[in-house]
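Enquirer: Provided below are the primary sequence and the corresponding predicted coordinates.
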Amino acid sequence: MVSRILPRKTRVFIDGEAGTTGLGIRQRLEALPDPCPIECLKIHPGLRKDPEARFAMMEQADITVLCLPDDAAREAVALGKGSGTRFLDASTAHRVSKGWVYGLPELESGQPERIRHARHVSNPGCYATGAIALLRPLVQAGVLPAEAAVSINAVSGYSGGGRKMIEAHARDDGPAFKLYGLDLQHKHLPEITQYSGLAHQPLFVPSVGHFPQGMIVSIPLHLVHLPGCPSVSDLRRILQEAYPDETPDGAESAVRVIQADETGTELLADSLAGDDRMELRVHGHGGQAVLTARLDNLGKGASGAAVRNLLLMSGQPLPPLAG
């Protein structure tokens, strides 16, 4: 009897796995169907901040996932230089850096292959994922001029704000709703501008609501001021052409464009909590439109997107989406 030699699993080290994104990545990896193609390496809890121990883990890992603050992520990349590991960075540190591939597979044709072969991949920001998905196809189609003055509003669940914000909202007296980033310098703006194709930074006003997970990114447009005065149907068609229901290899797409009869006049921000999909809509009336992207800030906006990128980097087929 000849035994079959199974391929070696991809070894992954999550540097910063104790945080919200790191925990979400590990949970999703553990939920992958057997035989799981990925092996998660574990560092002793007491050595999580020890440079020598972390470097030793990077030497063993095929891919190191960085779930760290920006400065710590940059330090980790410098630490891991020479280890041979590839990096997937979930922080903001490298999203517009030269030599890093932007980890949004739906960005354009060929992006999944770029992610698959890259040594350095940056996981997109949650707000940026929704904004870029809505804006980029319209800019590329010439319907939305790159020079246009664009405003973006967004609301997220409080789980994206880290431990202190989670603790504040877990109490009964947590704030119901809060605007923030009113200095208009939110850290997602550089990637939104670069990958949407806009010539200037949009005006972006984020907010946090008193619910754990979920997100809506919304972009208002005056259609009569756009070239050719496009209709709501024109905008929806452009998005549908950009995001087919299946990927080229037959996997379910993580982005779905909702049809007109499914849109309605209300939208709840937390309906996709626990889901790794994103829904795009075009709402409109009387020469005006509002583009919306609904997603889970911890799913397609963070951990779920990271796991899809890990599988691409590992050369693995994409499993059914969580949700």
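Expert: Thanks, I have the structure now.
Enquirer: alpha carbons only for contacts and neighbour counts from here, please
Expert: Fine.
Enquirer: if I look at residue 26, how far off is residue 59?
Expert: 20 Å (Cα to Cα, to the nearest Å).
Enquirer: again, but for residue 185
Expert: Residue 185 is 37 Å from residue 59, by Cα to Cα.
Enquirer: Counting neighbours, go ahead and name the busier of these two.
Expert: The neighbour count for residue 185 versus residue 59, taken as other Cα atoms under 10 Å, is higher for residue 59 (18 against 13).
Enquirer: so which helix or strand takes in the residue nearest to the more buried one when sequence neighbours are not counted?
Expert: Once flanking residues are discounted, residue 59 sits nearest to residue 83: 4.7 Å by Cα to Cα, 6 or more residues apart in numbering. Per DSSP states H and E, residue 83 falls between elements, in no helix or strand.
Enquirer: My guess is residue 83 contacts residue 62. True?
Expert: No: counting by Cα atoms under 8 Å, residue 83 stays clear of residue 62, with 9.6 Å between them.
Enquirer: more crowded one of these two?
Expert: Counted by other Cα under 10 Å, residue 83 and residue 62 do not tie: residue 62 has more neighbours, with 21 against 16.
Enquirer: Contacts only, for the more buried one.
Expert: 10-12, 84-86 (Cα atoms under 8 Å, 6 or more residues apart in numbering).
Enquirer: Ok, residue 287 next?
Expert: 222-224, 231 are the contacts of residue 287 under Cα under 8 Å, 6+ apart.
Enquirer: For the contacts of residue 62, give me JSON lines that also has distance to residue 191, secondary structure and neighbour count.
Expert: Output for the contacts of residue 62, formatted as JSON lines (distance: Cα to Cα, whole Å; DSSP: H, G, I helix; E, B strand; the rest coil; neighbours: other Cα atoms under 10 Å):
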{"residue": "10", "distance to residue 191": "29", "secondary structure": "strand", "neighbour count": "19"}
{"residue": "11", "distance to residue 191": "29", "secondary structure": "strand", "neighbour count": "19"}
{"residue": "12", "distance to residue 191": "26", "secondary structure": "strand", "neighbour count": "25"}
{"residue": "84", "distance to residue 191": "27", "secondary structure": "coil", "neighbour count": "14"}
{"residue": "85", "distance to residue 191": "25", "secondary structure": "coil", "neighbour count": "24"}
{"residue": "86", "distance to residue 191": "21", "secondary structure": "strand", "neighbour count": "22"}
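Enquirer: Against that first model, consider the following:
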Amino acid sequence: MKPKIFIDGEHGTTGLQIRSRLAGRNDIEVISIPIERRKDAEARADFLRAADIAILCLPDDAARESVALIGDAGTRVIDASTAHRVADGWTYGFAEMDRAQSKKIADAKLVANPGCWPQGPIATLRPLIEAGLLPADFPVTMHGISGYSGGGRQMVEDYEAKGDDAPEYLPYGLTFQHKHVPELKLYAGLSRDPLMQPVVGDFAQGMVTVVPLQLGALSRVPTGAELHAAIADHYSGLENSVVEVAPFAATERTPELNPESYNDTNRMRLHVFANDKRAQAALVAVYDNLGKGASGAAVQNMDIMLGLTR
């Protein structure tokens, strides 16, 4: 019998992407509420409880409600909202975060899908802190640019309605209280709040995140080659990993940092750039905010939970 998958909120940006990624698969059965019953709370509860895995693509409060509706039905959950990413009892759904994470996801009943913005910084910072090359209290700053689809349906509609008048480059989160800060701090292994300053660009999807490092104040300053080696070692040998580490090379610019490079995939590429004489470096991640940053990660986690890949 095929496992039943229910996407709660399948008509939002992430839900539509997940539905598209699952189209044509014959190893699962996607179940959907009939259009005429979509606003029927009882029908929603029935479908949540009938599924083997429910993928929640909802605002935070609605996601919490869905979990409550499941109750003791035994349905496993992948929550794509922010509601449970740092909550007790939930497993973080970044399979490559460490060597044990995929197994934890495989065994979990409750999986919190990562946010798009934190994944790149977590992917680069965590290996360095675990290797002792950066202290947990390092003053981390991160910035980056994402396509406007990262803001959900309302931002997509706003950008597309403005056409040529849409802003090319729009910084936001300027109160430095971005909702992803707790997630980034916890899973990167930081002991102090990072400063996070994201940007929306006038393109639909794709993203680049950057963590600049001023290393001169450290008692022992790591070289760029050491930073790169620690990150490369972290991801070497991981089964079914979608994260790759670019070769370490000195360059002024590279087309590989195009934020749209990995659109419609679940891949992530990590780069380390450094100037050892200045004791400066930058950790860069390129991925699709709707792929590894949302729907792609959700499908990857679903497959891991179902034993279709590890």
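Expert: Happy to help now that I have it. Here the structure is a predicted model, which means the values were calculated and not measured.
Enquirer: related to what we said a few turns ago, which one of the contacts of residue 62 of structure 1 sits closest to residue 168 of structure 1?
Expert: Of all the contacts of residue 62 of structure 1, residue 168 of structure 1 sits closest to residue 12, with 32.4 Å by Cα to Cα.
Enquirer: Matching the closest one against structure 2, which residue comes up?
Expert: Here residue 12 of structure 1 is matched to residue 5 in structure 2, going by TM-score structural alignment.
Enquirer: Its match - nearest residue in space that isn't next to it in sequence?
Expert: residue 30 (4.7 Å).
Enquirer: Now do the same contact list for the equivalent of residue 222 of structure 2 over in structure 1.
Expert: For residue 222 of structure 2, the aligned position in structure 1 is residue 230, judged by TM-score structural alignment. By Cα under 8 Å, 6+ apart, the contact list for residue 230 of structure 1 reads 143, 223-224.
Enquirer: what do you get for residue 269 of structure 2?
Expert: 243-246, 285-287.
Enquirer: May I ask which helix or strand encompasses it?
Expert: strand 268-275.
Enquirer: Looks to me like residue 208 of structure 1 is in a strand.
Expert: Yes: counting by DSSP: H, G, I helix; E, B strand; the rest coil, residue 208 of structure 1 is located in a strand.
Enquirer: picking that back up, quick one: buried ones out of the contacts of residue 269 of structure 2?
Expert: Buried by 16 or more other Cα atoms under 10 Å: 243-245, 285-287, out of those.
Enquirer: isn't residue 180 of structure 1 right up against residue 206?
Expert: Yes: between residue 180 of structure 1 and residue 206 there is a contact at 6.0 Å, judged by Cα under 8 Å.
Enquirer: ranges for the strands of the stretch 51-200 of structure 1?
Expert: 63-66, 86-89, 101-102, 120-122, 151-157, 177-179 (DSSP state E, counting those that start in this stretch).
Enquirer: what sits against residue 145 of structure 1?
Expert: Applying Cα under 8 Å, 6+ apart, the residues contacting residue 145 of structure 1 are 139, 198, 226-227.
Enquirer: any chance you could map the helices in the stretch 51-200 of structure 1?
Expert: With DSSP state H, counting those that start in this stretch, the ranges of helices along the stretch 51-200 of structure 1 come out as 51-60, 70-79, 111-117, 126-140, 163-170, 189-196.
Enquirer: if we can go back for a sec, the strands of the stretch 51-200 of structure 1: which one's closest to residue 217 of structure 1?
Expert: Comparing the strands of the stretch 51-200 of structure 1 by Cα to Cα, strand 151-157 comes nearest, at 4.3 Å.
Enquirer: Please identify the buried residues of that closest one?
Expert: So, applying 16+ other Cα under 10 Å, buried residues of strand 151-157 of structure 1: 152-157.
Enquirer: Just tell me what the residue nearest to residue 5 of structure 2 corresponds to in structure 1.
Expert: Checking TM-score structural alignment: residue 30 of structure 2 goes with residue 40.
Enquirer: Please apply the same query to residue 21 of structure 2.
Expert: Aligned partner of residue 21 of structure 2 by TM-score structural alignment: residue 28.
Enquirer: Quick check, its match in contact with residue 307.
Expert: Yes: using Cα under 8 Å, residue 28 of structure 1 makes contact with residue 307 at a distance of 7.2 Å.
Enquirer: Map residue 88 of structure 2 across to structure 1 for me.
Expert: So residue 88 of structure 2 corresponds to residue 98, using TM-score structural alignment.
Enquirer: Could you report the distance from residue 254 of structure 1 to residue 19 of structure 1?
Expert: Distance from residue 254 of structure 1 to residue 19 of structure 1, by Cα to Cα: 24 Å.
Enquirer: Show me which of these two is the more surrounded one.
Expert: Higher neighbour count among residue 254 of structure 1 and residue 19: residue 254, with 24 against 13, using other Cα under 10 Å.
Enquirer: In structure 2, what range does stretch 303-311 of structure 1 match?
Expert: If you align by TM-score structural alignment, stretch 303-311 of structure 1 falls on residues 295-303 of structure 2.
Enquirer: Give me the residues contacting that stretch.
Expert: Counting by Cα under 8 Å, 6+ apart, 14-15, 17-18, 21-22, 53, 55, 78, 80, 93-95, 105-106, 111, 113-114, 265-266, 290-291, 309-310 sit against stretch 295-303 of structure 2.
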